[in-house]
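Novice: what follows is a predicted structure for the sequence shown.
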Amino acid sequence: MNEIRIESWNELQDQLFEDSWSADIGRFRSRYAFRGLSDASYGLETTLMRLGGPFDTLERHLLRNFKKYAHRTVVERDSLWHWLSVAQHYGLPTRLLDWTYSPFIALHFATANFERYDTDGVIWAVNYLKVHRLLPERLRLKLSEEGANVFTVEMLSEAVRSLEELNELSHREFVIFFEPPSIDDRIINQFAFFSVMSKPTSILHHWLSEHPDLWRRIIIPAELKWEIRDKLDQANITERVLFPGLDGLSHWLKRHYSPKT
């Protein structure tokens, strides 16, 4: 069953940490990427797709001009994956999607928007270990050589040098999860990483529907959002921590002192 509607905080914890036991090492090590959305009807479209129009042909122009006008010191290395990571981080429409290793941070993003408190939220949980078993051989070998489960930008830079090369790597669609460089405290505090699909027009939730063993959706009823939000605040999962700086502090204080009505 890929969609679970929880009924309580305790049930939510069980679902978020389901399948996290790793018998190989005798430790709890979840292999899931989490993405929290304030509305359960939202899919997994990228910001590039939401541009509309011939967005797939605009991708290279967006990135080329971002590189042209951005200061060269914003990336530590002049590679596609470094530039894509920085561009996504600063709001450029890209084919990347934001994820986190932390289910609580995903919960924050599912409950931070007061305008959606009358709407069910959702946590997407995708097993990146199983996703990567479906990669083309070149990429699977790269992970194996490094003894890694998720790519770094350095690993991807060695394996795939351009978007055209990524598009042509396989006739089948595939998904890569990779960790961005530690650009700033926001990336670090959000325990963030990205997914990218092999084609700019590919929609991740469509691909996942063909692989039901890789994922689940945890539906958060609207009536539970206040309880979840208050408990996350008590656990210090707030904008003040996740968005260090005066803007994050202001967002946290505004929400913290807003009346329930």
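Specialist: Nice, thanks for sending it over. Not measured: the values here are computed from a predicted model.
Novice: from here on, contacts and neighbour counts on C-alpha atoms
Specialist: Will do.
Novice: as a check, name the ranges of all strands in the stretch 151-261 of the chain.
Specialist: Applying DSSP state E, counting those that start in this stretch to the stretch 151-261 of the chain gives strands spanning 151-152, 175-179, 192-197, 215-220.
Novice: point to the residue nearest the middle of this structure.
Specialist: When Cα atoms, centre = their mean is applied to the chain, the residue found nearest the centroid is Trp99 (1.6 Å).
Novice: before we move on, back to that, save the strands of the stretch 151-261 of the chain as CSV, and put in mean neighbour count too.
Specialist: Listed next are these as CSV, based on neighbours: other Cα atoms under 10 Å:
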stretch, mean neighbour count
strand 151-152, 20
strand 175-179, 21
strand 192-197, 20
strand 215-220, 22
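Novice: closest to Asn65 out of these?
Specialist: Among the strands of the stretch 151-261 of the chain, the nearest to Asn65 by Cα to Cα is strand 192-197 (20.4 Å).
Novice: now do that closest one and strand 175-179, the angle between them.
Specialist: Angle between the axes of strand 192-197 and strand 175-179 is 160 degrees (criterion: axes from the mean of the first three to the mean of the last three Cα atoms, to 10 degrees).
Novice: residues touching the closest residue to Glu173 other than its chain neighbours, list them.
Specialist: Once flanking residues are discounted, Glu173 sits nearest to Ser198: 5.8 Å by Cα to Cα, 6 or more residues apart in numbering. Ser198 sits next to Leu166, Asn167, Glu173, Phe174, Val175, Ile176 when contact means Cα atoms under 8 Å, 6 or more residues apart in numbering.
Novice: apart from its chain neighbours, what residue comes closest to the fifth one?
Specialist: Translated: Val175. Nearest residue to Val175 in three dimensions, chain neighbours excluded: Met197, at 4.6 Å (Cα to Cα, 6+ apart).
Novice: from Leu135, how far off is that neighbour?
Specialist: Distance, Met197 to Leu135, using Cα to Cα, to the nearest Å: 11 Å.
Novice: and Ala112, how many neighbours?
Specialist: 21 (other Cα atoms under 10 Å).
Novice: surely it meets Asp230?
Specialist: No. Ala112 sits out of contact with Asp230 when judged by Cα atoms under 8 Å, with a separation of 10.6 Å.
Novice: so what sits against both of Met197 and Leu135?
Specialist: Common neighbours of Met197 and Leu135 (Cα under 8 Å, 6+ apart) are Phe174, Val175, Ile176.
Novice: reformat those as CSV; add distance to Asp14.
Specialist: Output for the shared contacts of Met197 and Leu135, formatted as CSV (distance: Cα to Cα, whole Å):
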residue, distance to Asp14
Phe174, 29
Val175, 27
Ile176, 27
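Novice: ok, of the residues you listed, which one's closest to Phe193?
Specialist: Among the shared contacts of Met197 and Leu135, and counting by Cα to Cα, the member closest to Phe193 is Ile176, at 10.6 Å.
Novice: tell me the contacts of the closest one?
Specialist: Listed by Cα under 8 Å, 6+ apart, the contact set of Ile176 reads Val131, His132, Leu135, Phe151, Ser195, Val196, Met197, Ser198.
Novice: distance of the last one relative to Ile228?
Specialist: Looking back up the chat, that one is Ser198. Noted for Ser198: a distance of 35 Å to Ile228, by Cα to Cα.
Novice: one more structure, for comparison:
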Amino acid sequence: MPNLTTITINSFQDFLNNVDQGQNSSESSLWFRGTGKSSYTLAPSLHRHDNVTDSASLLDYEKKLLTRFKERSVPYLQHRIDDVWELLFLMQHYGMPTRLLDWTENPFISLFFALSSANKNENGEYTDDAAVWILSPPKWNQCVFSNISYRGGAMSPSETTVTSYQPNTEAQFMHENPVAILGIHNSPRIVAQRGSFCLFGKSLTPMETIYQNGTFEQDTLKKIVIPHSIIGELLDKLVWMGITDSVVYPDLEGLAKETKRLFGFGV
């Protein structure tokens, strides 16, 4: 079983050194996920219900959420959405609970997410370490689908291998572990954020635990810890480089956040 490599950085250059790993083809591509608290697990929003904690009930909740969203979203959409995959990604975009976990192909976007969502106390001081996770989608999928000798990278929702993950699939027919999947680019945010996803199956186990208990190649999944003492410094560096709220969120909400940050207001 592989060990989870955890690296604590001390500077922006340290971060660059750890994400610059020769990504020059789809076989060596890496995905990144930033979290404002390093203790957060790699679990999707559907799994974070306060009271419902069993897989069958959560999958039943997903069916109900999909139906409700499909019925009630019609007045707000330019066209009716009948494709269940498109509906699922749209729900994720608007913050509905799903089995999708957001990742990005851009390490700077993930770092911005981590730093800008980090907790502060009443004195404006950062209180918790943040983190950026690094995933190799080809290595992850090749292990999850080792039973069919899969040798590709991230999958598309249109591939038959992903059929068992489709919403409304009965639990007994659904695959157990998450799959690294390419998103449907149905919103400007997904495009701007170079969005990609891990789609969970029926297992409620976080990805880092699945990794450590599985037969994955070493460093399929890694974690970079960002000490709270350097969060402000790194965030200023990112903003100076042009990684700002309006770039990550290309809409009025992003513009408002960026303007607030520019004038010294809390975001």
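Specialist: That came through, no problem. Here the structure is a predicted model, which is why all the values come from computation and not from measurement.
Novice: got a TM-score for the two of them?
Specialist: A TM-score of 0.83 describes the superposed chains when it is computed by TM-score structural alignment, normalised by the length of the first structure; 248 aligned residues with a Cα RMSD of 2.9 Å.
Novice: Gly36 of the first structure: which element?
Specialist: Here Gly36 of the first structure sits within strand 32-37, counting by DSSP states H and E.
Novice: packing partners of that strand?
Specialist: strand 96-100, helix 103-111, strand 121-127, helix 128-132 (3 or more Cα pairs under 8 Å, 6 or more residues apart in numbering; DSSP states H and E).
Novice: that strand maps to which residues in the second structure?
Specialist: On the second structure, the counterpart of strand 32-37 of the first structure by TM-score structural alignment is residues 30-35.
Novice: now what about that stretch, what contacts it?
Specialist: 23, 102-107, 110-115, 117-118, 130-137, 196.
Novice: JSON lines please, covering the contacts of Ile176 of the first structure and showing distance to Tyr42 of the first structure.
Specialist: As requested, the contacts of Ile176 of the first structure are exported to JSON lines (distance: Cα to Cα, whole Å):
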{"residue": "Val131", "distance to Tyr42 of the first structure": "21"}
{"residue": "His132", "distance to Tyr42 of the first structure": "24"}
{"residue": "Leu135", "distance to Tyr42 of the first structure": "26"}
{"residue": "Phe151", "distance to Tyr42 of the first structure": "27"}
{"residue": "Ser195", "distance to Tyr42 of the first structure": "17"}
{"residue": "Val196", "distance to Tyr42 of the first structure": "18"}
{"residue": "Met197", "distance to Tyr42 of the first structure": "18"}
{"residue": "Ser198", "distance to Tyr42 of the first structure": "21"}
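Novice: farthest pair within these?
Specialist: For those, the farthest-apart pair by Cα to Cα is Phe151 and Ser198; their separation is 14.6 Å.
Novice: to which residue of the first structure is His47 of the second structure aligned?
Specialist: Matched to the first structure by TM-score structural alignment, His47 of the second structure sits across from Met49.
Novice: let me see the contact set for that match.
Specialist: By Cα under 8 Å, 6+ apart, Met49 of the first structure lies in contact with Phe55, Asp56, Arg95, Pro200, Thr201.
Novice: most neighbours among those residues, which one is it?
Specialist: Among the contacts of Met49 of the first structure, Arg95 has the most neighbours (other Cα under 10 Å), with 25 neighbours.
Novice: map it onto the second structure.
Specialist: Checking TM-score structural alignment: Arg95 of the first structure goes with Arg99.
Novice: distance of Val52 of the second structure relative to Arg80 of the second structure?
Specialist: With distances taken as Cα to Cα, Val52 of the second structure is found 31 Å from Arg80 of the second structure.
Novice: whoops, I mixed them up, Ile9 of the second structure
Specialist: For Ile9 of the second structure relative to Arg80 of the second structure (Cα to Cα), the value is 47 Å.
Novice: Leu107 of the first structure pairs with which position in the second structure?
Specialist: Using TM-score structural alignment, Leu107 of the first structure lines up with Leu111 in the second structure.
Novice: show me what contacts its match?
Specialist: Contact analysis of Leu111 of the second structure by Cα under 8 Å, 6+ apart lists Arg33, Gly34, Val132.
Novice: would you list these in CSV and tack on neighbour count?
Specialist: Below are the contacts of Leu111 of the second structure laid out as CSV (neighbours: other Cα under 10 Å):
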residue, neighbour count
Arg33, 26
Gly34, 29
Val132, 28
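Novice: from those residues, which is closest to Leu262 of the second structure?
Specialist: Gly34 (22.1 Å).
Novice: how close does the closest one sit to Ile109 of the second structure?
Specialist: Per Cα to Cα, Gly34 of the second structure is found 8 Å from Ile109 of the second structure.
Novice: what's the match for Thr152 of the first structure in the second structure?
Specialist: Under the alignment (TM-score structural alignment), Thr152 of the first structure pairs with Ser156 of the second structure.
Novice: cool, and Ile203 of the first structure?
Specialist: By TM-score structural alignment, Ile203 of the first structure lines up with Pro206.
Novice: pretty sure its match contacts Thr41?
Specialist: Yes. Counting by Cα under 8 Å, Pro206 of the second structure does reach Thr41; the two are 6.2 Å apart.
Novice: and Phe197 of the second structure, how far is that from Glu27 of the second structure?
Specialist: As judged by Cα to Cα, Phe197 of the second structure and Glu27 of the second structure stand 17 Å apart.
Novice: now for the longest helix along the second structure, which elements pack on it?
Specialist: Using DSSP state H to define each element, the second structure has its longest helix at helix 55-72. Secondary-structure packing of helix 55-72 of the second structure (3+ Cα pairs under 8 Å, 6+ apart): helix 84-93.
Novice: show me how far the helix it packs on is from its chain's centre.
Specialist: 14 Å (Cα atoms, centre = their mean, to the nearest Å).
Novice: what's the mean gap between it and the aligned bit of the first structure?
Specialist: For helix 84-93 of the second structure, the mean deviation from the first structure after alignment is 1.3 Å (mean Cα distance after the TM-score superposition for the first structure).
Novice: any idea how far Ile25 of the first structure is from the aligned partner of Gly242 of the second structure in the first structure?
Specialist: Gly242 of the second structure maps onto Asn236 in the first structure, with residues paired by TM-score structural alignment. Going from Asn236 of the first structure to Ile25 of the first structure by Cα to Cα gives 30 Å.
Novice: ditto for Glu179 of the first structure
Specialist: Noted for Glu179 of the first structure: a distance of 23 Å to Ile25 of the first structure, by Cα to Cα.
Novice: Provide a list of residues in contact with the match of Arg95 of the first structure.
Specialist: Pro44, Ser45, Leu46, His47, Leu199, Phe200, Gly201.
Novice: look up the closest residue to the second one, ignoring the ones flanking it.
Specialist: Pointing back at Ser45 of the second structure there. Pro97 (4.9 Å).
Novice: with that, I have no additional questions.
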